[in-house]
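> sequence plus the predicted model coming up.
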Amino acid sequence: MTITGKTTVTGIIGWPVSHSLSPVLHNAAFQALGMDWVYVPFPVPPERLAEGIAGLKSVGVAGFSVTIPHKVAIIPLLDQVTPEAELIGAVNTVVAREGKLTGHNTDGIGLIAALREKLCFDPAGKNVLVLGAGGAARSAVVSLALAGAAGVTIANRSLDTAAALAQLVAARLTQTAFTTRGLDSLSDAGFTGSFDLVVNTTSVGMAGDSFAGFALSSLKSGACLYDMVYAPPVTPLLAQAGALGIPCANGFAMLVAQGEAAFRIWTGATAPKGCMEGALAALL
């Protein structure tokens, strides 16, 4: 890749951001399509977020990704956000056009794409159990409801946090029934047996930990499990599901799919099939 004065610049903001895998994804796609574009990390501390956004806008970047801790804080600094990003309450992709910054959220797109590609699972009419009630859970809950899920149950350590999330989305997405439970319900075979899909949006598994007493063996026949964690590639939860013959997948496909969606938003082009996934697999 040769950088010139004509190279179009994109990137990612976060704090820290040096660990991000996104440059690998996007630069692989730019090169595969022969595009004179580049994607670079921009470390922006929280207290300087407004300065950072103003700077990116002033130097003419075409767009950028947003990672923690800026996904929520960036919203007041943008000119507009898409309805889905507004509903989720977080932005992970920003496009700059005609002097205006528009915020998108491709996390939900990535989740639904990963479910369909890796698990052949369509949420329409299904009952889903979402583990966690943080930012990742919010995007999952919204995207599953928008995809037609009949019911979404949010299981979280703090029932108040889960209830607040359920109340927020239920007011806007009335076609889906939202309920909440504590994580202690995971040991109840009667409870877990009612779901078609389980989605882990928490960090449980990253350090080799697991959900104690999770009655996975009671999931109904044909039920699937999706774990957003992708490092390590096989978490204890995924290992348990695999041993029980439950179709399951990690967050690798979601990471790729949300990146492909952001790529389309910025460029109007589609990354070659398998390009981002291959680059990420080679790195990991």
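Received the coordinates, thanks. Residues are numbered from 1 along each chain as shown.
> alpha carbons only for contacts and neighbour counts from here, please
Fine.
> and the spatially most central residue of the chain, what does it touch?
Centre of the chain computed as the mean C-alpha position; nearest residue by Cα atoms, centre = their mean is D107, 3.1 Å away. Listed by Cα atoms under 8 Å, 6 or more residues apart in numbering, the contact partners of D107 are 92, 136, 139-140, 254-255, 258.
> and with 6 Å instead?
With contact set as Cα atoms under 6 Å, 6 or more residues apart in numbering, D107 has these partners: Q258.
> which parts of stretch 166-173 are buried?
Taking 16 or more other Cα atoms under 10 Å as the neighbour-count basis, stretch 166-173 is seen to contain the buried residues 166, 169-170.
> stretch 79-97 too?
Neighbour counts using 16+ other Cα under 10 Å place 80-81, 84-96 of stretch 79-97 among the buried residues.
> just to revisit the earlier point, can you tell me how far the residue nearest to the centre of the chain sits from M228?
Computed with Cα to Cα, to the nearest Å, the distance linking D107 and M228 is 11 Å.
> swap in E84?
Taken as Cα to Cα, the span from E84 to M228 is 20 Å.
> swap in A147?
For A147, the distance to M228 (Cα to Cα) stands at 18 Å.
> helices along this structure, start to end?
With DSSP state H as the criterion, the chain has helices at 22-32, 49-59, 83-88, 107-119, 135-146, 159-170, 189-192, 236-243, 252-267, 275-283.
> would you mind putting the ones you listed into CSV with distance to V66 alongside?
Formatted as CSV, the helices of the chain follow (distance: least, Cα to Cα, whole Å):
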stretch, distance to V66
helix 22-32, 10
helix 49-59, 11
helix 83-88, 12
helix 107-119, 11
helix 135-146, 13
helix 159-170, 22
helix 189-192, 34
helix 236-243, 28
helix 252-267, 11
helix 275-283, 18
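> so for N200, which of those helices sits nearest?
For the helices of the chain, the distance to N200 is smallest for helix 135-146, at 8.2 Å, taking Cα to Cα.
> so how far is the closest one from its chain's centroid?
9 Å (Cα atoms, centre = their mean, to the nearest Å).
> what residues does it touch?
88, 108, 176, 201.
> return the angle between stretch directions for it and helix 159-170.
Counting by axes from the mean of the first three to the mean of the last three Cα atoms, to 10 degrees, helix 135-146 points 40 degrees away from the direction of helix 159-170.
> list the buried ones in helix 135-146?
With the criterion 16+ other Cα under 10 Å, helix 135-146 contains buried residues 135-146.
> let's bring in a second one:
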Amino acid sequence: MSHPLEIPDIRHRAAVLGSPITHSRSPILHNAGYEALGMDDWEYSRIECTAEQLPEIVGGAGAEFAGFSVTMPAKFAALEFADEVTDRARQIGSANTLVRTAGGWRADNTDCDGITGALGELLGDRLAGTRHALVIGGGGTARPALWALAQAGITDITVINRSDRSAELAPLLEPAGVEFRFAGFDSDLLAASRAAEVIVSTVPSAAVVGHEQALAHAPILDVIYEPWPTPLTVAAAANGHLTVGGHVMLAHQAYGQFEQFTGRSAPREAMRRALEASLR
């Protein structure tokens, strides 16, 4: 038996890559999972990593590294670097997960699991019958959100964004039979919000300043979790709508990563408790 003061022999590692990375709460989630399962020989850390640095960092990682979570600005580089790519990561066009395999590295995108899990907590059984969604933003975070909405059976999506990215997003949505349209912030946001059964905001709070009241007329998933609540979700709650924050998405996207890295079922309750405690 180990002496109680001995440091565990770390034989397996994982880490989150991104820049800046000091704010990431992924280590809280994953390390809580290891602790809950008694996995004393596992450790999860943060590594500062730009898109340009990713090939060198991942390619030079020791055999003890089982996988990497990837955040901005390296998600596109992760997809390009991988030896193998899951169908959903390819369709979404970016990867937030790199898993070591016998043949190299496999890229996946569990951000869509995060969106699906958060929408499930927001809407419950109503998600299955939801058909009309409003997505705020058209960038990197919007892509897994749109993919997840399409997979959930959403058939009509309005995307509010400062620029029209129809050409970029058509290959993501049209094969799923989704009708979608772009609208600028100078359009009738109130009408778009009232027509939606659910809203997903994928942009910083500063991007919707002055538009919160017009956009707050349906249940909202806001991917921001710090600071929380956001002005948009405060406005929606005042209108009687349920809201859910990005910490819920963060937790749900981490469960799949944990399982791909370790081969064990994620202890979801323990991971979620640790995350929520850190936010309090």
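Structure received. Only a predicted model underlies this, so the values are computations on that prediction, with no experimental measurement involved.
> TM-score of the superposed pair?
Aligned and superposed, the two chains score 0.90 in TM-score terms (TM-score structural alignment, normalised by the length of the second structure); 272 aligned residues with a Cα RMSD of 2.0 Å.
> and the contacts of helix 135-146 of the first structure as a markdown table, adding distance to T192 of the first structure?
Below are the contacts of helix 135-146 of the first structure laid out as a markdown table (distance: Cα to Cα, whole Å):
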| residue | distance to T192 of the first structure |
| --- | --- |
| I88 | 26 |
| G108 | 23 |
| T176 | 19 |
| T201 | 17 |
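> need the max-distance pair from the residues you listed.
In these, two members sit farther apart than any others by Cα to Cα. They are T176 and T201, at 19.2 Å.
> okay, now S187 of the second structure: neighbour count?
By other Cα atoms under 10 Å, the residues close to S187 of the second structure number 11.
> still on that earlier bit, which residue in the second structure aligns with the residue nearest to the centre of the first structure?
Structural alignment (TM-score structural alignment) places D107 of the first structure against D111 in the second structure.
> same thing with L77 of the first structure?
The alignment partner of L77 of the first structure in the second structure, by TM-score structural alignment, is F81.
> spatially nearest residue to its match (excluding sequence neighbours)?
Taking Cα to Cα, 6 or more residues apart in numbering as the measure, F81 of the second structure lies nearest to P55, with 6.3 Å between them; neighbours along the chain are not counted.
> about what we covered before: more neighbours, A147 and M228 of the first structure?
Regarding A147 of the first structure and M228, a neighbour count based on other Cα under 10 Å identifies M228 as having more, with 23 against 18.
> for the alignment partner in the second structure of that one, which residues are in contact?
Structural alignment (TM-score structural alignment) places M228 of the first structure against V223 in the second structure. Taking Cα under 6 Å, 6+ apart as the definition of contact, the neighbours of V223 of the second structure are 202, 245-246.
> in the first structure, what sits opposite G38 of the second structure in the alignment?
Across the two structures, G38 of the second structure finds its equivalent in G34 of the first structure, going by TM-score structural alignment.
> my error: substitute T22 of the second structure in the last question.
In the first structure, the residue paired with T22 of the second structure according to TM-score structural alignment is S18.
> from A282 of the first structure, how far off is its match?
18 Å.
> for those two, indicate the residue with more neighbours.
Higher neighbour count among S18 of the first structure and A282: S18, with 14 against 9, using other Cα under 10 Å.
> and for the nearest residue to the more buried one once chain neighbours are set aside, the neighbour number?
With Cα to Cα, 6+ apart as the measure, P41 is the residue that lies nearest to S18 of the first structure, at 6.9 Å, once sequence neighbours are left out. A count of nearby residues for P41 of the first structure, using other Cα under 10 Å, gives 20.
> T110 of the second structure now?
T110 of the second structure is flanked by 24 other residues according to other Cα under 10 Å.
> the one 3 residues further on too?
Neighbour count for D113 of the second structure, taken as other Cα under 10 Å: 21.
> contacting residues for it?
Residues counted as contacts of D113 of the second structure (Cα under 6 Å, 6+ apart) are Q253.
> where's it relative to W147 of the second structure, distance?
The spacing between D113 of the second structure and W147 of the second structure, counted by Cα to Cα, is 10 Å.
> what of N161 of the second structure?
When Cα to Cα is the yardstick, N161 of the second structure and W147 of the second structure sit 17 Å from each other.
> likewise for A61 of the second structure?
Spatial separation of A61 of the second structure from W147 of the second structure under the definition Cα to Cα is 31 Å.
> same check, this time on D9 of the second structure
Here D9 of the second structure is placed at a distance of 41 Å from W147 of the second structure (Cα to Cα).
> can you say which of the helices of the first structure is packed in most?
Mean neighbour counts were taken over the helices of the first structure using mean count of other Cα atoms under 10 Å, and the top value, a mean of 24, falls to helix 135-146.
> read off where it ends up in the second structure.
Structural correspondence for helix 135-146 of the first structure: residues 140-151 of the second structure, per TM-score structural alignment.
> stretch 241-253 of the first structure too?
Per TM-score structural alignment, the counterpart of stretch 241-253 of the first structure in the second structure is residues 236-248.
> try stretch 262-275 of the first structure
For stretch 262-275 of the first structure, the matching stretch in the second structure spans residues 257-270, with TM-score structural alignment as the criterion.
> ok, residues contacting the matching stretch?
Under the contact criterion Cα under 6 Å, 6+ apart, stretch 257-270 of the second structure has outside partners 33, 66-67, 255.
> chain center to stretch 126-139 of the second structure, what's the gap?
Shown here is stretch 126-139 of the second structure, whose average C-alpha point lies 15 Å from the average C-alpha point of the whole chain (Cα atoms, centre = their mean).
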